[in-house]
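> One predicted model, sequence on top.
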Amino acid sequence: MFLTINGLAKAFGDLEVLKDIDLEIEKGKVLSIMGPSGSGKTTLLRCLNALELPDNGVFSFEDGLTLNFDKKISKQDALRLRRKSGMVFQSYNLFPHKTALENVTEGPIIVQKRNKTEVRELAESLLEKVGLKDKINLYPHQLSGGQQQRVGIARALAIEPELMLFDEPTSALDPELIGEVLTVIKDLARENWTMVIVTHEVQFAEQVSDKVLFMDNGYIVEQGPPEEVLKDPKEKRTQQFLQRILNPS
């Protein structure tokens, strides 16, 4: 098991966003998280990346790293957690004044202090991998939303993370651009990347996921294989949510 989480909780003031979350993330598997707005999906993802620090809970990694958030963790431990994952944001978060290539090389060179020549070669291969070989010298404003998101995926891969995190990677895209991003993520799934994906794309989640998790009001309501959770959900709240998404009126 890549990561086991027990008793994760997170509040912002009086608002409890995550409540007693127990979760296992398997190495080389894809976990998709679904649920209505405000259910805690993005906060859970940000806790995995230490962009938000949990108030309570224990993270146990397969490499022996254990973080107990019932106590205050050190900045060094928060950094160790952050270094394990690459994050792909729904709004791309690219540097507007840097080219696609520079956006991808920034983290490995500036933060990880890796060899510039090696990083550039890696960045070029990653941009080719996501179908942007001919766009490496363009700036974000010269790229479509789908192309910008693919640069974001290449940037996350460039830091060579153990875990890839996607926060609704297609939500800011026009419908005709969604497919090109989902195709890249499907390719990563075939390469056995460990991934956690917050998504509202039911068909995509069904195709790419090893496990689907449904959240509501800060709790995990239901989880299991996609054919169970998405095709034959047991919980009424999951049934209502899927009915609304699949049959909007």
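Yep, it's here. Residues are numbered from 1 along each chain as shown.
> Could you use CA atoms for every contact and neighbour count after this?
OK.
> buried ones in stretch 113-121?
When burial is assessed from 16 or more other C-alpha atoms under 10 Å, stretch 113-121 yields the following buried residues: 119, 120.
> I'd like to check what contacts that stretch. Which residues are they?
Residues from elsewhere that reach stretch 113-121, judged by C-alpha atoms under 8 Å, 6 or more residues apart in numbering: 101, 105, 108, 109, 158.
> Could you rerun that using 6 Å?
residue 108 (C-alpha atoms under 6 Å, 6 or more residues apart in numbering).
> Please apply the same query to stretch 154-165.
By C-alpha under 6 Å, 6+ apart, the list of residues contacting stretch 154-165 from outside reads 84, 85, 86, 87, 104, 108, 126, 194, 195, 196, 197.
> May I have the residues that are in contact with residue 149?
Here residue 149 is in contact with residue 92 (criterion: C-alpha under 6 Å, 6+ apart).
> Same question for residue 19.
9, 218, 219.
> out of the contacts of stretch 154-165, which are buried?
84, 85, 86, 87, 104, 108, 126, 194, 195, 196, 197.
> Comparison target below:
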Amino acid sequence: MYLSIKGLAKSFGENEVLKDVNVDIQKGEVVSIIGPSGSGKTTLLRCFNGLEDPDKGLFTFHDGQILNFEEKMNKRDIVQFSRRSGMVFQAYHLFPHKTALENVMEGPIIVQKRNKAEVRQEAETLLEKVGLKDKMNFYPHQLSGGQQQRVGIARALALKPELMLFDEPTSALDPELIGEVLTVIKDLVKENWTMIIVTHEIQFAGEVSDKVLFMDGGYIIEQGTPDEVLKSPKEERTKRFLQRILHPSIEV
């Protein structure tokens, strides 16, 4: 077991966004999260890497670190927790005044205080990995949306995280650019990265995932293999969602 989450809950004021979320993630597992807008998918992802503090919930990691969000925790534990993951955002979030190479180098140098020459070499390798070796000195405004997102993936990988998090990585892209980003993610799947992917690309989720979670109303309504959740869902809410999105032949 890489990570076990029990009883996770998160509210913003009176709005309960996550309610008693329970999920186990294995090392090397690809978990896709699907569901309607406003179901809590992005908030769940942000709780995984410390961008949001849960109101309650127990996180247990493979190396023995335990975080109980109902108790006061020291800063060191929170920092260690947040550094376990690398995040790829929906809207890229690149530094506009830095080149692609500088964007990838920023985290390891500033956050991890690593050697600049070593980081540069690794950043160049990562940009080549995502097909952007010839664009490393370009600024974000000189790149397409798909290229910017691939820089975002390289930037997250540069931190050498244990867990890769993707928040709807193709939703801001034109249809013709989606494939280039999904291809990069598929290559990472082959390398056995542990990944959690919030996506509306249902077919893609079916192809790459070991586990699919369907969320609605702040709950995980159903979870299982892609065949179990996407082809033979048990819950009526899952069936209705898939019928609207992908499978009009599913009887509701």
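Everything's here; your move. Here the structure is a predicted model, which is why all the values come from computation and not from measurement.
> Any chance you could compute the TM-score here?
The TM-score (TM-score structural alignment, normalised by the length of the first structure) is 0.98; 248 aligned residues with a C-alpha RMSD of 0.8 Å.
> returning to that earlier point: among the contacts of residue 19 of the first structure, name the ones in strands.
Cross-referencing these against strands under DSSP state E gives 9, 219.
> could you dump the contacts of residue 19 of the first structure to a markdown table with distance to residue 25 of the first structure and neighbour count?
Output for those, formatted as a markdown table (distance: C-alpha to C-alpha, whole Å; neighbours: other C-alpha atoms under 10 Å):
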| residue | distance to residue 25 of the first structure | neighbour count |
| --- | --- | --- |
| 9 | 17 | 24 |
| 218 | 18 | 22 |
| 219 | 17 | 18 |
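> and which of the contacts of residue 19 of the first structure is nearest to residue 17 of the first structure?
Proximity to residue 17 of the first structure was ranked across the contacts of residue 19 of the first structure by C-alpha to C-alpha; first place goes to residue 218, at 5.1 Å.
> Residue 212 of the second structure should be in a strand, yeah?
Yes: counting by DSSP: H, G, I helix; E, B strand; the rest coil, residue 212 of the second structure falls inside a strand.
> residues contacting the closest residue to it other than its chain neighbours?
Leaving aside its sequence neighbours, residue 212 of the second structure sits nearest to residue 32 (C-alpha to C-alpha, 6 or more residues apart in numbering; 4.9 Å). Taking C-alpha under 6 Å, 6+ apart, we find residue 32 of the second structure in contact with 196, 197, 198, 205, 212.
> mean shift between the host helix or strand of residue 32 of the second structure and the first structure?
With elements taken from DSSP states H and E, the one containing residue 32 of the second structure is strand 30-34. Here strand 30-34 of the second structure, set against the first structure after superposition, deviates by a mean of 0.2 Å using mean C-alpha distance after the TM-score superposition for the first structure.
> Compute the inter-axis angle for the helix or strand just after that strand and strand 30-34.
The first helix or strand that comes after strand 30-34 of the second structure along the chain, using DSSP H and E, is helix 41-48. An angle of 140 degrees separates the directions of helix 41-48 of the second structure and strand 30-34 when computed by axes from the mean of the first three to the mean of the last three C-alpha atoms, to 10 degrees.
> which residues touch helix 41-48 of the second structure?
Everything outside helix 41-48 of the second structure that qualifies as a contact, by C-alpha under 6 Å, 6+ apart, is residue 52.
> One more pass at 7 Å, please.
33, 52, 53, 54, 167, 198, 215 (C-alpha atoms under 7 Å, 6 or more residues apart in numbering).
> separation between the fourth one and residue 43 of the second structure?
Plainly put, residue 54 of the second structure is 9 Å away from residue 43 of the second structure if you go by C-alpha to C-alpha, to the nearest Å.
> Ok, the fifth one next?
According to C-alpha to C-alpha, residue 167 of the second structure stands 10 Å off from residue 43 of the second structure.
> Please compute how far the host helix or strand of residue 109 of the second structure lies from its chain's middle.
Counting by DSSP H and E, the element that carries residue 109 of the second structure is helix 100-110. Remark: helix 100-110 of the second structure is offset 20 Å from the chain centroid, using C-alpha atoms, centre = their mean, to the nearest Å.
> what's the average distance of it to the first structure?
Relative to the first structure, helix 100-110 of the second structure is 0.2 Å off (mean C-alpha distance after the TM-score superposition for the first structure).
> and the next element down the chain from that helix?
That would be, after helix 100-110 of the second structure and using DSSP H and E, helix 116-129.
> need the next SSE after that next one, C-terminal direction.
Using DSSP H and E, the next helix or strand after helix 116-129 of the second structure towards the C-terminus is helix 145-158.
> mean per-residue distance, that following helix to the first structure?
Between helix 145-158 of the second structure and its aligned partner residues in the first structure, the average distance after superposition works out to 0.1 Å, using mean C-alpha distance after the TM-score superposition for the first structure.
> Now do the residue nearest to residue 192 of the first structure when sequence neighbours are not counted against residue 158 of the first structure, distance only.
Across the structure, with C-alpha to C-alpha, 6+ apart as the measure, the residue nearest residue 192 of the first structure apart from its sequence neighbours is residue 28 (4.5 Å). When C-alpha to C-alpha is the yardstick, residue 28 of the first structure and residue 158 of the first structure sit 18 Å from each other.
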